[in-house]
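Visitor: after the sequence you'll find the predicted model.
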Amino acid sequence: MASTPILKPVPAVEPDPGRVPVPELSRTRPKRRSPLKLLLWLALLAAMAVFVYPLVWLVSASFKPQSEVFDNRLFPQTPTLANYVEIWNAAPLALWMGNTVLVTVLAAVAVTLSSSMVAWGFAYYRFRGRNALFFLVLATMMLPGAVTLIPTFLIWNALGQVGTLTPLWAGNLFGSAFYIFLLRQFFLGVPRQIFEAARTDGANDWQLFRHFALPLCKPALIVTLLFEAQAAWTDLMRPLIYLRDSSTFTVPRGLKAMVDQFGFAGNWHWELIVTASVITTLPMIVMFFIGQRHFIEGVATTGLKG
């Protein structure tokens, strides 16, 4: 006995003679670039060239002998590594970089911790006059640095710290209005229910800040560290005011001394100055590339909630 098939054959659908066939679009069809987008790319490339050219010129000049430093060639005609050997004997560059690293680390860590504590207080706690006090903190950003320059110097002079590295970083222990604003905005973006649940489980104020607020705001903390590290590494004004002995010079102060010694009065050695500039610029470039992902994330997400 033959078994009856379960699936019945589907009748073929005859094409409609009145229907106009639509040709299928090729998936590999190239996209047309609009002239506006092309002009935008050209403008971006031109802007990139304007910003990159000085750095390329600086690196190229560091490999040139004294007579070819200002020939404006991007590729040295007679490349040499002698400048990178001679610079360590011409100036105590290693000592200056060590002083700068110390000041940079202390300044960045101090301002990040102090500013994050103040920002956490403004973001989490509810108290009378909070907005007015926060406005007063932001108002300090409107004061030019020259206004507080002399009073600050008199304070450090009375404490006997003029001529030391302390005035270059110790002021950051009291926070910065800009970083307080930046971190407060980030703290406000964290759901408050997380902290309330942790407090219900028995966490105190310090544990809320240490184990919940700081880990959740890691990108903003890294942005603060990068900003302050760059500011401390390139700061020239305060070293000019407070430092007297060359053994305490930072890199910017040391480069200023090199320009005074080798850049004028007939003692022309600009090849050493540009070489020292390249050596002292590399740490900032490396630091930015290391923290680039967190930097972009922090800038993109800071200030979404206020």
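Guide: On my side now, so go ahead.
Visitor: alpha carbons only for contacts and neighbour counts from here, please
Guide: OK.
Visitor: residues near M117, how many?
Guide: Residues near M117, counting by other C-alpha atoms under 10 Å, number 21.
Visitor: go on, W41?
Guide: Counted with other C-alpha under 10 Å, W41 comes out at 12.
Visitor: just the element for it, please.
Guide: helix 35-61 (DSSP states H and E).
Visitor: helix 35-61 and whatever helix or strand comes next after that helix, what's the angle between them?
Guide: Moving toward the C-terminus from helix 35-61, the next helix or strand (DSSP H and E) is helix 82-90. Note on geometry: by axes from the mean of the first three to the mean of the last three C-alpha atoms, to 10 degrees, helix 82-90 and helix 35-61 are set 60 degrees apart in direction.
Visitor: residues contacting helix 82-90, please?
Guide: 62-63, 65, 93-94, 271-272, 275-276 (C-alpha atoms under 8 Å, 6 or more residues apart in numbering).
Visitor: coming back round to it: now find how far off-centre the helix holding W41 is within its chain.
Guide: Helix 35-61 sits 21 Å away from the centroid of its parent chain (C-alpha atoms, centre = their mean, to the nearest Å).
Visitor: this protein: helices as residue ranges?
Guide: With helices called from DSSP state H, the chain shows them at 35-61, 82-90, 93-124, 130-139, 149-158, 177-188, 192-200, 205-208, 214-216, 218-233, 237-242, 251-262, 270-290, 292-301.
Visitor: format the ones you listed as JSON lines; extra columns: distance to L168.
Guide: Output for those, formatted as JSON lines (distance: least, C-alpha to C-alpha, whole Å):
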{"stretch": "helix 35-61", "distance to L168": "27"}
{"stretch": "helix 82-90", "distance to L168": "25"}
{"stretch": "helix 93-124", "distance to L168": "7"}
{"stretch": "helix 130-139", "distance to L168": "21"}
{"stretch": "helix 149-158", "distance to L168": "10"}
{"stretch": "helix 177-188", "distance to L168": "17"}
{"stretch": "helix 192-200", "distance to L168": "36"}
{"stretch": "helix 205-208", "distance to L168": "29"}
{"stretch": "helix 214-216", "distance to L168": "26"}
{"stretch": "helix 218-233", "distance to L168": "8"}
{"stretch": "helix 237-242", "distance to L168": "7"}
{"stretch": "helix 251-262", "distance to L168": "12"}
{"stretch": "helix 270-290", "distance to L168": "18"}
{"stretch": "helix 292-301", "distance to L168": "24"}
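Visitor: take a look at this one as well, against the first:
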Amino acid sequence: MPLPASIKHEKNIVFVSNIAIFLILVFGFRFLGWKGILVYAGFLALLLFTIINVWQRPRNIKDTITYQALLIGGFFMVLPFYWMFITSFKSYKEALAFPPTWWPTEFHWKNWVEAWNAPKGNIYGDPPVPLTFTRYFYVSIMVGIVTTCGSFTVSALAAYAFARMQFWGRGLFFYIIIAMMMIPGQVLLIPNYLTLAKLRWLDHYQALIIPWLASVFSIFLLRQFFITIPEDLWDAAQIDGAGRFRFLWQIVIPLSKPVIITAGIFDFLGNWNSLFWPLIVTTRPEMRTLMVGLQAFNQDAGSDFHLLMAASTFAVLPIVIMFFFLQRFFIQGIARTGLK
């Protein structure tokens, strides 16, 4: 059965536009030489995949342009990660070369081992100590998990109270908490530091965990979802003899799994990527997190960029793996939050 003329016209436009994008990329990377082909080889594969999909299932021109724009945006988002990963295998001289090389002339696999086992602790005047990234990973993972679990407990209870319980000043207190999101963290830095110093919590896990056990954003995100849960479920739970806590634990929490995972991802990422706060409240190298440990590669005499890129790959890899397995819940949590 012959295709309608409109579909044939759309297919021709899709084909020509994709070929044009490909030619632009080819000539754009022409000055990089033949090694530059590896940079856009992955993009070309995605481009061909898009062409095949559109060819098999014709879409309108608007959708086609949207997919192409997203494809180009995705390419430029992946490019820094590619650069970080590929630079981790270069020599020190090649990592600083200009114009840059998009593929190492020789793979230095020892960079990863050297970056992992390099003496650490020489951060802003600290004496060198024989620490490896194993310790930094342990501190970061332990602090991230404990903080995320604690933030979930506090945020879920607070969000449930603001969403499902009636008490005087509920709306006022909620708006005050939301207004705290507009206060820059630098304003509270000195008061928080002095408080921890008086409690003698500096250089201890308490300084890295307790200040972040409550997240205003998580409270807001969970509260917005909790208010969408039908009141009939609470009435049915009361008939079965369930109280507030049992209703929250056995009904509300299971229904809110995508939103809870989304809030947990944000909390964990915030702690994992934190640099300034751990740098302020810790002085012992064995108490510092992974992000602070990366500063060991930045010295007064210069930076070991090839080792820094290898260590940065260590730091990014767990987050990429976590997001890969939890992206479905992440998207569902964001999509469901504002629904009623």
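Guide: Great, that's in hand. Model, not experiment: these values are computed from the prediction.
Visitor: ok so, going back, in the contacts of helix 82-90 of structure 1, which residue is surrounded by the most others?
Guide: L272 (29 neighbours).
Visitor: map that residue onto structure 2.
Guide: Alignment note (TM-score structural alignment): L272 of structure 1 maps to L307 of structure 2.
Visitor: related to what we said a few turns ago, now for the contacts of helix 82-90 of structure 1: which two are most distant?
Guide: Taking C-alpha to C-alpha, the two most distant members of those are P65 and A94; they sit 22.3 Å apart.
Visitor: ok, the equivalent of W206 of structure 1 over in structure 2 - how many residues close by?
Guide: Alignment note (TM-score structural alignment): W206 of structure 1 maps to F245 of structure 2. When neighbours are counted by other C-alpha under 10 Å, F245 of structure 2 registers 12.
Visitor: look up how far G169 of structure 2 lies from F245 of structure 2.
Guide: 22 Å (C-alpha to C-alpha, to the nearest Å).
Visitor: over to I51 of structure 2?
Guide: Separation of I51 of structure 2 from G169 of structure 2 (C-alpha to C-alpha): 57 Å.
Visitor: who's more crowded, the two?
Guide: I51 (21 against 10).
Visitor: what's that one aligned with over in structure 1?
Guide: Checking TM-score structural alignment: I51 of structure 2 goes with nothing.
Visitor: I51 of structure 2 touches N18, doesn't it?
Guide: Yes - I51 of structure 2 is within contact range of N18, at 7.3 Å (criterion: C-alpha atoms under 8 Å).
Visitor: and for the nearest residue to the match of L272 of structure 1 once chain neighbours are set aside, the neighbour number?
Guide: Nearest non-adjacent residue to L307 of structure 2, counting by C-alpha to C-alpha, 6 or more residues apart in numbering: A115, 5.3 Å away. Neighbourhood size, A115 of structure 2 [other C-alpha under 10 Å]: 24.
Visitor: quick one: map A115 of structure 2 onto structure 1.
Guide: Using TM-score structural alignment as the criterion, A115 of structure 2 maps onto I87 of structure 1.
Visitor: and F217 of structure 2, by the same measure?
Guide: By TM-score structural alignment, F217 of structure 2 lines up with F178.
Visitor: neighbours of its match, just the number please.
Guide: By other C-alpha under 10 Å, 15 other residues sit near F178 of structure 1.
Visitor: you'd agree it is up against A139?
Guide: No - counting by C-alpha under 8 Å, F178 of structure 1 stays clear of A139, with 10.3 Å between them.
Visitor: count of neighbours near the residue nearest to F295 of structure 1 when sequence neighbours are not counted?
Guide: Sequence neighbours aside, V223 is the residue nearest to F295 of structure 1 in space, at 5.2 Å (criterion: C-alpha to C-alpha, 6+ apart). Counted by other C-alpha under 10 Å, the residues lying close to V223 of structure 1 total 24.
Visitor: show me what V223 of structure 1 aligns to in structure 2.
Guide: So V223 of structure 1 corresponds to T262, using TM-score structural alignment.
Visitor: swap in G98 of structure 1?
Guide: Mapped onto structure 2 by TM-score structural alignment, G98 of structure 1 lines up with Y138.
Visitor: that match and R288 of structure 2: what is the separation?
Guide: 10 Å.
Visitor: more neighbours, the two?
Guide: Neighbour comparison, Y138 of structure 2 and R288: the larger count goes to R288, with 26 against 16 (by other C-alpha under 10 Å).
Visitor: residue in structure 1 matching that one?
Guide: When structure 1 is aligned by TM-score structural alignment, R288 of structure 2 is paired with F249.
Visitor: name all residues that make contact with the nearest residue to its match once chain neighbours are set aside.
Guide: Ranked by C-alpha to C-alpha, 6+ apart and with sequence neighbours excluded, the top spatial neighbour of F249 of structure 1 is W96, at 5.6 Å. By C-alpha under 8 Å, 6+ apart, the residues touching W96 of structure 1 are 247-251, 254.
Visitor: farthest pair in those residues?
Guide: Farthest pair in the contacts of W96 of structure 1, by C-alpha to C-alpha: S247 and V251, 11.2 Å.
Visitor: the more surrounded of those two?
Guide: Ranked by neighbour count (other C-alpha under 10 Å), S247 of structure 1 and V251 place V251 first, with 28 against 12.
Visitor: pretty sure the more buried one sits against T280.
Guide: Yes - with contact defined as C-alpha under 8 Å, V251 of structure 1 and T280 form a contacting pair (7.1 Å).
Visitor: quick one: common contacting residues for these two?
Guide: M97.
Visitor: can you give me the distance of the equivalent of M165 of structure 2 over in structure 1 to F135 of structure 1?
Guide: Alignment note (TM-score structural alignment): M165 of structure 2 maps to Y125 of structure 1. Here the criterion is C-alpha to C-alpha. By it, Y125 of structure 1 lies 16 Å from F135 of structure 1.
Visitor: of these two, who's got more company?
Guide: Neighbour count, other C-alpha under 10 Å: between Y125 of structure 1 and F135, F135 has more, with 13 against 9.
Visitor: what is the equivalent residue in structure 2 for the more buried one?
Guide: With TM-score structural alignment as the criterion, F135 of structure 1 matches Y175.
Visitor: from M181 of structure 2, how far off is its match?
Guide: Using C-alpha to C-alpha, Y175 of structure 2 is found at 10 Å from M181 of structure 2.
Visitor: for the counterpart of A47 of structure 1 in structure 2, give me its contacts.
Guide: Using TM-score structural alignment as the criterion, the counterpart of A47 of structure 1 in structure 2 is G73. Listed by C-alpha under 8 Å, 6+ apart, G73 of structure 2 has no contact partners.
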